[in-house]
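Visitor: Sequence first, then the predicted structure, then my questions.
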Amino acid sequence: MTDRTETQSDVVAFLRDPASHAGAEEVEVIATHASMIFLAGNRAFKLKKAVTYSFLDYGTVGLREAACRAELALNRRTAPQLYLGIRAIRCRADGRLGWDGAGETLDWVVEMVRFPQEALFSHLVEQGGLTPQIMRATADAIAAFHRSAEVTPGFGGAEGIAAVLRINAENMRECLPPAVASEDVGRLIAATRSAFDRHQSLLEARRQAGKVRRCHGDLHLGNICLLDGQPTLFDGIEFSDMIANTDMLYDLAFLLMDLLHRGHADFASIVFNRYLDRSDEADGLALLPLFLSLRAAVRAHVTARAALPQPSPSAAAYFARAEDLLRPVAPRLIAIGGLSGTGKSTLAAALAPLIGQAPGARWLRSDVLRKRHFGLAPEEKLPPAAYTREINDLIYGQLMAATRAALASGYSVILDAVAAKPDERAAFAALAKEAKVPFTGLWLEADPAILTARLEARRNDASDADAAVLRQQLAYNLGPMDWQRVDAGGDFAATLSAARQVLELPL
């Protein structure tokens, strides 16, 4: 192998040169710890750096070619419109470099369609371009991708997460910034190991149940973009089977941690709850604090290494986040009841990020459970036959079971249901007592004319209730009301403030 191959200097110079890209006036370069992306015209060319880390080896041309081919195949699962192919860069007989053709192969690149950097979620989140609707669509896309991903029981489980612990420990000791003391590193490693030891059996149970799959592996905001209005996952891990073949909740945890770290607990809560609404992964909920902490620790040492030899305040912040995410928060049960149109779901969505273990309370909504039971998205409409007494009882049972399981996993729960019957309200309180957690019931109320107007204006909601349903509810005998009454007829900010006071949440 020639020196020019080992250093990649000639290849980089070739890719930087606009003359190498027909019609391109200039070439922009984006560098990461493992790759360089050259943006030229309507194309992007991704070059693997000739680097070797404990978790990645691009040290030879052959390894980089294999990585390019794997990247193409794997990322076409989620972004086929972006990934065009791979290209060889070869040295001709006259010593000049060129694309493909004859000559010595110096390196390989992945060829992609170029998209504006403003489409990246990492950019959109800073510019206020992300919305609750986009985040719900993102959760739907991730859930659908995970459902279709190849099941890989030879990876993951306790052994797979133990490998992550080892990689994190090794790299944190090597390259965390001076702001993080060695005893702090030791404390985090010990706390992570303790959490891992408690959950080894659950990790293995999920692996055996098919919950370990060929996932994305690097699902942070910088690897999601908005293309034609649709969230698109790209740049998944190709260089490590161990990292990419993992528990689906560990895959999701990177996005949740990234949102939390950037100060968007509201979006993290939306993705968290929507994903669990659309997938059958709630059995792994107890693992999420560990998964979130591990993702923050990964980001800490990767960020620190990329900044060397300079110190990295960002790496220190990720380290602090990793510690914080492991700290338990005592769960509680909150029920929000009220007739249709009182704004139960709007209030629940606003409260969820503020309550309990990150990324917030599990928001369980009877309307969503009903849609899922019938295989529908929350916004799809059900026929009247889906609202019989028998089905109502079934959904109620599912709601109680899901609540019980989430509380047992250490997560707070917000129950969102009409709860017009005294025995339903009593059952919620009894469940909290059984789980040994505090309980608060909020009863929302407003003038019937306001409720009717809201229902008539409602669009794309999980609830199918209309004005006719409200008229039936208004005839209910609510019985004794021992929940805290909250006026929901005025400005939502006032309703939220009143609810936070009842719940003793900081204003």
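Guide: Cool, got the structure.

Visitor: Please make it C-alpha for all contacts and neighbour counts, starting now.
Guide: Fine.

Visitor: what ranges do the helices span in the stretch 1-150 of the chain?
Guide: Taking DSSP state H, counting those that start in this stretch, the helices of the stretch 1-150 of the chain run over residues 3-7, 9-16, 61-75, 121-127, 132-148.

Visitor: ditto for the stretch 201-350 of the chain
Guide: So, for the stretch 201-350 of the chain - with DSSP H, counting those that start in this stretch - the helices run 241-244, 248-261, 265-278, 288-307, 313-326, 344-351.

Visitor: Buried residues, the fifth one. List them.
Guide: Of the residues in helix 313-326, those scored as buried under the neighbour-count criterion (16 or more other CA atoms under 10 Å) are 313, 315-326.

Visitor: what about the closest residue to residue 439 other than its chain neighbours, distance to residue 276?
Guide: Spatial nearest neighbour of residue 439, excluding adjacent residues (CA to CA, 6 or more residues apart in numbering): residue 333 at 4.9 Å. Noted for residue 333: a distance of 18 Å to residue 276, by CA to CA, to the nearest Å.

Visitor: now swap in residue 394 and tell me
Guide: From residue 394 to residue 276 the distance is 19 Å (CA to CA).

Visitor: Comparing those two, which residue is more hemmed in?
Guide: More crowded of residue 394 and residue 276, by other CA atoms under 10 Å: residue 276, with 20 against 13.

Visitor: Nearest residue to the more buried one in space, ignoring adjacent ones along the chain?
Guide: Excluding the flanking residues, the one nearest residue 276 by CA to CA, 6+ apart is residue 282, at 6.3 Å.

Visitor: Second structure for comparison follows:
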Amino acid sequence: MAAWADRLRQQGHVRVRQIETHISWLVMAADRVWKVKKPVRLPFVDFSTLALRRHFCEEELRLSRRLAPQIYRRVVPLWRDAHGVPDTHRLARPADEWAVEMLRFADDALLAQQVHAGQLAPTALHALGVQMARFHSATAAQCPDAHYGSADLIASDVRALFAPLCGGPFAERVPIWQEWVAQQVARLTPLWRQRHRQGFVREGHGDLHMGNLVVLDGRIVPFDCIEFDPAKRWIDPVNDIAFLTMDLQAAGHTGLAAQVQDGWLQQGGDFAGLATWRFYEVYRAMVRAMVTGLSPASGSDGTAPGAHYADLLDGWTGRSSRPQLAITCGLSGSGKSTIAAAWLAQGNAVRLRSDVERKRLFGLDALDDSQALGQSIYTEEATTKTFARLAQLAEQALRCGWSVVVDAAFLRQRQRAAFRLLAQRLQLPFTILWCEAPPEVLRQRIAKRRAQSQDPSEATPELVAAQQQWLEPFTDEERPFVQPTSTGA
């Protein structure tokens, strides 16, 4: 491959570079990349024959084109000349090798670099979460092997990490991780089996960390799906997306991880998966701690490679903090969704949006126009069902250890009381986030939101006027829990 790179330079190609990994060679020139699979057979991959290498090139193209069609161009044959140097120039004989031809992008376009440089708005991560939820919903669900994504495989995969971890730099910390994993495996096995029976296992990405995402034209694009081991990509979608939320938190970007999770949950609605989310984050962090911990290099401060993953694991498997429940209260346009989104940045929290869940109850997407579709979703009965659903989801998430903020108007005392009593029953802290803004600001926000058509809310100026009549004052029981927030700027 080095000789091929040299020849490309001699032919006048610019920005020629060669990269070698454990299982591949990459040769780059100008705006193209050729990825050649090494003729290796390892416990986790078999590229030992030309036929297998061609097959896995075709699999890589198929799988990664689902998310990055602009990057993955084609599978190309290679022929070696008399000196053994590969090239794409066709010869009158069968190909000697196969490669995946891809679009080349700048190194600093990788998500890891973009996040580190502070060049990405939180909305971009939220949009990625939405995109991945749509991908998981649309991707193949007919699992080719009943063992893929099974409770037994999940448990064996995580247990297999302990031996190498015990031989690494974090050996003294492993027993605590091991004890936590054992408890969680016992707790989650029935749920894993249930989700497996219900068809949650999908053909996902399999390796969704920051190094496998790139920012192209302002949009985050996942690439490099796992092609060589179907068991690593036929997984529960929570396992897939939790890799990224873990990786962002390990890099110190808890708020961005929350944006990814919020986008994924709002779009897909799989709040039941929250029970497994932290386990999958721990599993992914253990994998990264094991892999990076094997590196001989140390950080600039002398810490062992992978220490940030180990620190994250210590926090997650140590003593857990109590979740809390918060609800918003205020007129449409008063900033409830903004306040609720900011509340997520504390980490370990999820948001429930009445506008989204109301539409979901009626089979509508978050941005669907219910009136245009002839749906009556704002009746008193529909509102009662919506708040009952919000209470059900809130209790479900709280019992799994997640703090919850419920983003709704909560104009009625009885609506607020139901959630205050829920927190009281679960013996958890409760807060009412009271949001208000001047009437002119409310009108401006409503008008802007309706013009953009990018928000689930269907509020109108007329509705805001009616809400002023419907808003019931806080009772003496409620006032100790009220936290005023001004969003009038």
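Guide: On my side now, so go ahead. Being a predicted model, the structure only gives us computed values, none of them experimental.

Visitor: In JSON lines, list the helices of the stretch 201-350 of the first structure along with distance to residue 100 of the first structure.
Guide: Output for the helices of the stretch 201-350 of the first structure, formatted as JSON lines (distance: least, CA to CA, whole Å):
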{"stretch": "helix 241-244", "distance to residue 100 of the first structure": "28"}
{"stretch": "helix 248-261", "distance to residue 100 of the first structure": "36"}
{"stretch": "helix 265-278", "distance to residue 100 of the first structure": "43"}
{"stretch": "helix 288-307", "distance to residue 100 of the first structure": "31"}
{"stretch": "helix 313-326", "distance to residue 100 of the first structure": "40"}
{"stretch": "helix 344-351", "distance to residue 100 of the first structure": "53"}
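
Visitor: Residue in the second structure paired with residue 70 of the first structure?
Guide: The equivalent of residue 70 of the first structure in the second structure is residue 59 (alignment by TM-score structural alignment).

Visitor: I should have written residue 212 of the first structure there, sorry.
Guide: Counting by TM-score structural alignment, residue 212 of the first structure corresponds to residue 201 in the second structure.

Visitor: That match: what's its closest spatial neighbour, skipping adjacent residues?
Guide: Residue 201 of the second structure sits nearest to residue 236 (CA to CA, 6+ apart), 4.4 Å away.

Visitor: you'd agree that neighbour is up against residue 206?
Guide: No. Judged on CA atoms under 8 Å, residue 236 of the second structure makes no contact with residue 206 at a distance of 9.9 Å.

Visitor: tell me the contacts of residue 190 of the first structure?
Guide: Contacts here follow CA atoms under 8 Å, 6 or more residues apart in numbering; on that basis residue 190 of the first structure touches nothing.

Visitor: name the element it belongs to?
Guide: Taking DSSP states H and E as the definition, residue 190 of the first structure sits inside helix 182-208.

Visitor: Go through that helix and flag the buried ones.
Guide: 185, 188-189, 191-193, 196, 199-200, 202-207.

Visitor: And for stretch 120-128 of the first structure?
Guide: Buried, per 16+ other CA under 10 Å, within stretch 120-128 of the first structure: 120-125.

Visitor: and what of stretch 87-103 of the first structure?
Guide: 87-92, 97-100, 103.

Visitor: can you list these in CSV and add distance to residue 46 of the first structure?
Guide: CSV is the format used below for these (distance: CA to CA, whole Å):
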residue, distance to residue 46 of the first structure
87, 10
88, 12
89, 12
90, 16
91, 19
92, 22
97, 17
98, 16
99, 14
100, 15
103, 21
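
Visitor: and the two most separated of those?
Guide: Farthest-apart pair in the buried residues of stretch 87-103 of the first structure is 87 and 92; separation 15.2 Å (CA to CA).

Visitor: hang on, the earlier thing: list just the one of the helices of the stretch 201-350 of the first structure that sits closest to residue 31 of the first structure.
Guide: helix 288-307 (9.9 Å).

Visitor: The second structure: which residue goes with residue 452 of the first structure?
Guide: Checking TM-score structural alignment: residue 452 of the first structure goes with residue 443.

Visitor: what helix or strand is its match on?
Guide: helix 439-452.

Visitor: right, and the helix or strand after that helix?
Guide: Sequence-wise, the next helix or strand downstream of helix 439-452 of the second structure (DSSP H and E) is helix 461-470.

Visitor: The first structure: matching residues for that next one?
Guide: Helix 461-470 of the second structure lines up with residues 467-476 of the first structure when matched by TM-score structural alignment.

Visitor: Okay, buried residues for that stretch please.
Guide: 467, 470, 473.
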